[in-house]
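1. Sequence plus predicted model, see below.
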Amino acid sequence: MSRTDRAWRRWGEVDPYFAVLSDPRYRANQLAANRTAFFETGDAYIADRLARAQEHFGFTTRGRALDFGCGVGRLTLALADRFEAVTGLDVAPAMLEEARVNAAGRSNIDFLLSDDRLANAPGHYDLVISLMVLQHIPVERGMRIVAMLLDRVAPGGIASLHVCTNRGDTPRQRFNYWAQRRVPGVRGFFNLWHGRPWAEPLMEMNAYPLDAIVALGRKKDFGEPLIQFDHHGRFETAQLLVQRAG
């Protein structure tokens, strides 16, 4: 198992909602008062993505949807309100168990363990979505996953992918990040310095080559993407919305 998968599995065990959406309101000790708001953010995001897809591509098909890196189901539940069948994939068993609890009573969702071949997501989907997930996967591996996610999009379907494009590190920040990943014990000291538990895992943030993702889409019969650029602190991100040729 890769370092990043081990870290994500650990997050699923210790603080799953904060791992999905890194806001202090969603820490385990504050979640009870903010759980509704957590899922409302997912519903708002899906509503926005689908509205943009309809506006720019005329997309209205609501058959199957795939949520890659579903976590505790923040987006998956919102998709299930709008699609006939939804598959949520995640590498963390504890995340999936929490997602199943959150989806109790819904019959159109499957929460399944993910792997690099997407073996539990066969066939094609009208919508394939991934938000704040690929950035936690090393780029070489993540680009292979991007290719497979695009392969899962049905003709006329939509891919909605979110990636970090620039970490914005100073030289000192770059060294600190390297040390936390590579030097045993350094992460623990950084955690204590910032008032976090010693064993809290590192949440990697990897920057992807946006032009390579767009080029990959073209090779797989996708049109020109709608791209939205954002800043999250020093991190620069991009959200791609793109339709496969029918």
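-> Looks like it arrived, so ask away. Numbers count the residues shown, from 1 in each chain.
2. hey, let's count contacts and neighbours off CA atoms from now on
-> Noted.
3. which strand of the chain spans the most residues?
-> Under DSSP state E, the strand in the chain containing the largest number of residues is strand 153-166.
4. Show me what the helix or strand that that one is followed by packs onto, helices and strands only.
-> Sequence-wise, the next helix or strand downstream of strand 153-166 (DSSP states H and E) is helix 171-182. Counting contacts by 3 or more C-alpha pairs under 8 Å, 6 or more residues apart in numbering; DSSP states H and E, the secondary-structure elements packed against helix 171-182 are helix 186-193.
5. Run through the strands of this protein in chain order.
-> Taking DSSP E as the criterion, the chain carries its strands at 64-68, 85-90, 109-113, 125-130, 153-166, 226-232, 235-243.
6. okay, the ones you listed in CSV with mean neighbour count and distance to Asp48 next?
-> Output for the strands of the chain, formatted as CSV (neighbours: other C-alpha atoms under 10 Å; distance: least, C-alpha to C-alpha, whole Å):
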stretch, mean neighbour count, distance to Asp48
strand 64-68, 26, 16
strand 85-90, 24, 18
strand 109-113, 21, 21
strand 125-130, 25, 13
strand 153-166, 23, 11
strand 226-232, 13, 12
strand 235-243, 21, 11
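7. got another, please set it beside the one above:
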Amino acid sequence: MAENVIQNFLDTSFDHEGRAVQVAMTPEEHRALFDRIQTQWTGYGESEPFASVLSDEQFLKENIQQNMHILEASGNEVVRRLHVVAERNQVTLTKGKCLELGCGVGRITKPLSQLFNHVVAADISPGNLEVCKKHVQDASAHNVEALLLQSPEHVTAVKDIDAFVSIIVLQHNPPPVQYFLLDSILGNIVPGGVAFFQTATFNPGYAYQIGHHLALDTEAFESWSLHCLPMKHILQLFRKHGMDVLEVVEDGQTGGLHNRFHSHTFFAVKP
């Protein structure tokens, strides 16, 4: 029975044509989307910073102290997977600058700081970023630079990137914003650098139009918390920026069996 459920879920990739997903936007639309997202995640960072990173009651404020080790273990697992994927593809990770997009409370930032010489921990939420800064300071990780994203273009200022890492972050941004972020960041990766990131790529019932999304009231806008960037656009960006895609792994990061979202982790290198 369980095998049939899993197979049916996997088959959805082939059984539906998919719906229209808009990825192009005007500067005005980008600013409007950014302002909405910033307000949304600023609120999350103030109310429940840890649960905003991993949505589970064990990470609520009243429970986080006894469960912090679980949160940290999840961050260590991400970096372990990066190691594994790089090693099996015979890629040597350059120890220079790592950009972590959506650092949240620092669960991945800390182990990344042990792997790279310099980590730029970027987030849109001031509250989450403050928790991250304290977390890495307590761990004596003095090679972490906290970057508060205060405008749509802010992330483009991070140049000469040796590694780009982002897990459970992009999918919480509308497709045009995801496309912009990836376009900006992949273009700033140096030769020999890598990209290791995850996002949702497909749901048979998902469609996206900017005008419709922005027309929603604040509560309805925030309820659209999970978005897809179709894989064709991600692969097109890799081609545009001269990166070789070495692996695309379906990862289950969206709880896909329950909500039909397909999630993939991408690993690519710039020759």
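-> Yes, it's here. On a predicted model such as this, the values are computed, not experimentally measured, just so you know.
8. Overlay the chains and give the TM-score.
-> After superposition, the two chains reach a TM-score of 0.84 (TM-score structural alignment, normalised by the length of the first structure), with 227 aligned residues with a C-alpha RMSD of 2.5 Å.
9. so how far is whichever strand or helix holds Asp11 of the second structure from its chain's centroid?
-> Of the helices and strands defined by DSSP H and E, Asp11 of the second structure is found in helix 2-15. Once both centres are worked out by C-alpha atoms, centre = their mean, to the nearest Å, helix 2-15 of the second structure turns out to sit 25 Å from its chain's centre.
10. swap in stretch 41-57 of the second structure?
-> A distance of 15 Å separates the C-alpha centroid of stretch 41-57 of the second structure from that of its chain, computed with C-alpha atoms, centre = their mean.
11. Stretch 166-176 of the first structure now?
-> From the chain centre to the centre of stretch 166-176 of the first structure is a distance of 23 Å (C-alpha atoms, centre = their mean).
12. re the thing from before, quick one: the strands of the first structure as a markdown table, columns for distance to Asn102 of the first structure too.
-> As requested, the strands of the first structure are arranged in a markdown table below (distance: least, C-alpha to C-alpha, whole Å):
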| stretch | distance to Asn102 of the first structure |
| --- | --- |
| strand 64-68 | 15 |
| strand 85-90 | 13 |
| strand 109-113 | 11 |
| strand 125-130 | 19 |
| strand 153-166 | 23 |
| strand 226-232 | 28 |
| strand 235-243 | 26 |
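13. Quick check: which of those strands is nearest to Ala19 of the first structure?
-> Distances from Ala19 of the first structure to each of those were compared using C-alpha to C-alpha; the shortest belongs to strand 85-90, at 12.8 Å.
14. Would you mind giving the orientation angle of the lengthiest helix in the first structure with respect to strand 153-166?
-> The helix that spans the most residues within the first structure, counting by DSSP state H, is helix 31-57. Between helix 31-57 of the first structure and strand 153-166, the angle formed by their directions is 120 degrees, by axes from the mean of the first three to the mean of the last three C-alpha atoms, to 10 degrees.
15. what's the mean deviation for helix 31-57 of the first structure versus the second structure?
-> Compared with the second structure after the fit, helix 31-57 of the first structure shows a mean deviation of 1.2 Å (mean C-alpha distance after the TM-score superposition for the first structure).
16. Just list the residues touching the spatially most central residue of the first structure, thanks.
-> Within the first structure, the residue whose C-alpha comes closest to the C-alpha centroid is Val133; the distance, by C-alpha atoms, centre = their mean, is 2.9 Å. With C-alpha atoms under 8 Å, 6 or more residues apart in numbering as the criterion, the residues that contact Val133 of the first structure are 68-69, 162-163.
17. what residue of the second structure matches up with it?
-> For Val133 of the first structure, the aligned position in the second structure is occupied by Val169, per TM-score structural alignment.
18. For its match, give its distance to His227 of the second structure.
-> Here the criterion is C-alpha to C-alpha, to the nearest Å. By it, Val169 of the second structure lies 10 Å from His227 of the second structure.
19. what's the answer for Ala195 of the second structure, then?
-> Counting by C-alpha to C-alpha, the separation of Ala195 of the second structure from His227 of the second structure is 20 Å.
20. Same check on Ser13 of the second structure?
-> Between Ser13 of the second structure and His227 of the second structure the distance is 16 Å, computed by C-alpha to C-alpha.
21. These two: which has the busier surroundings?
-> For the pair Ser13 of the second structure and His227, the greater number of neighbours falls to His227 (23 against 17), based on other C-alpha atoms under 10 Å.
22. Spatially nearest residue to the equivalent of the more buried one over in the first structure (excluding sequence neighbours)?
-> Here His227 of the second structure is matched to Asn206 in the first structure, going by TM-score structural alignment. Excluding its sequence neighbours, the residue lying closest to Asn206 of the first structure (C-alpha to C-alpha, 6 or more residues apart in numbering) is Gln135, at 4.8 Å.
23. and that neighbour, what does it touch?
-> Contact analysis of Gln135 of the first structure by C-alpha under 8 Å, 6+ apart lists 163-164, 204-208.
24. Distance to Asp90 of the first structure for those residues - can I get that in CSV?
-> Rendered in CSV, the data for the contacts of Gln135 of the first structure read as follows (distance: C-alpha to C-alpha, whole Å):
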residue, distance to Asp90 of the first structure
Val163, 17
Cys164, 19
Glu204, 16
Met205, 18
Asn206, 18
Ala207, 21
Tyr208, 20
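25. Map Ala28 of the first structure onto the second structure.
-> Structural alignment (TM-score structural alignment) places Ala28 of the first structure against Lys61 in the second structure.
26. Let me know the distance separating the spatially closest residue to its match that is not a sequence neighbour from Leu115 of the second structure.
-> With sequence-adjacent residues excluded and distances taken as C-alpha to C-alpha, 6+ apart, Lys61 of the second structure is closest to Glu48, at 6.4 Å. Distance, Glu48 of the second structure to Leu115 of the second structure, using C-alpha to C-alpha: 28 Å.
27. Then Gln90 of the second structure?
-> 17 Å.
28. if you count what's nearby, which of those two comes out ahead?
-> The neighbour count for Gln90 of the second structure versus Leu115, taken as other C-alpha under 10 Å, is higher for Leu115 (17 against 9).
29. could you list every residue that touches that one?
-> By C-alpha under 8 Å, 6+ apart, the residues touching Leu115 of the second structure are Lys95.
30. now for it: what does it line up with in the first structure?
-> In the superposition onto the first structure, Leu115 of the second structure corresponds to Arg82 when matched by TM-score structural alignment.
31. Correct me if wrong: the match of His227 of the second structure contacts Cys164.
-> Yes - the pair Asn206 of the first structure / Cys164 is scored as a contact, 6.5 Å apart, by C-alpha atoms under 8 Å.
32. Any idea how many residues pack against Gln173 of the first structure?
-> Other residues near Gln173 of the first structure number 12, with proximity taken as other C-alpha under 10 Å.
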